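K.L.:
Provided below are the primary sequence and the corresponding predicted coordinates.
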Amino acid sequence: MVAETKLYTALGIKPEATQDEIKKAYRKSAMKHHPDKNPNNPQANEKFKEVSQAYEILSDPEKRKTYDQYGLEFLLR
């Protein structure tokens, strides 16, 4: 059981997702929300930062394990 699912939701995946699924979801979302593709949309820039942070954490097995056990706040301290 995971403590929090915010990062999984940001990428549109389930907590059981494989590394390949995480990578695929990140690429799709990053392309969609990239600031260069949305120069007049500040919300796209924020979403891009959110999915980038989600990928950074979920693509690293140790960070992902810590996130799943304790949540995002614990990781960011």
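P.N.:
Noted; the coordinates are in hand. Since this is a predicted model, take the numbers as computed values, not measurements.
K.L.:
please make it C-alpha for all contacts and neighbour counts, starting now.
P.N.:
Fine.
K.L.:
wait, what's in contact with Thr9?
P.N.:
By C-alpha atoms under 8 Å, 6 or more residues apart in numbering, Thr9 lies in contact with nothing.
K.L.:
comparison target below:
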Amino acid sequence: MADKRDYYEVLGVGRTATEDELKKAYRKLAKKYHPDTNPGDKEAEAKFKEASEAYAILSDPDKRRQYDQFGHSAFEGGAG
């Protein structure tokens, strides 16, 4: 996926967001776009997955540090 949005933008938080702010933003989006809340809605499903991916990276201090330094390229395969 070449055109990934900035993870902070996905969650609607700033780069200095605390762990609690990240969690709150993620939970709000997860509740809004969860597949159980939006059955059959592919766009909502995609937004839910995007928010989940963003939270998985930003909630992990090591992954967040890598993301802040290298962006999405820190997690793309093909190192070689």
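P.N.:
Ah, there it is. This is a predicted model, so every value here is computed, not measured.
K.L.:
helices of the second structure, start to end?
P.N.:
Counting by DSSP state H, one finds helices in the second structure at the ranges 7-11, 19-33, 42-58, 61-70.
K.L.:
after superposition, how close is the longest one to the first structure?
P.N.:
Okay, so that is helix 42-58 of the second structure. Its aligned residues in the first structure lie a mean 0.2 Å from helix 42-58 of the second structure after superposition (mean C-alpha distance after the TM-score superposition for the first structure).
K.L.:
could you give the angle of that helix to helix 61-70?
P.N.:
On the basis of axes from the mean of the first three to the mean of the last three C-alpha atoms, to 10 degrees, helix 42-58 of the second structure is oriented at 100 degrees to helix 61-70.
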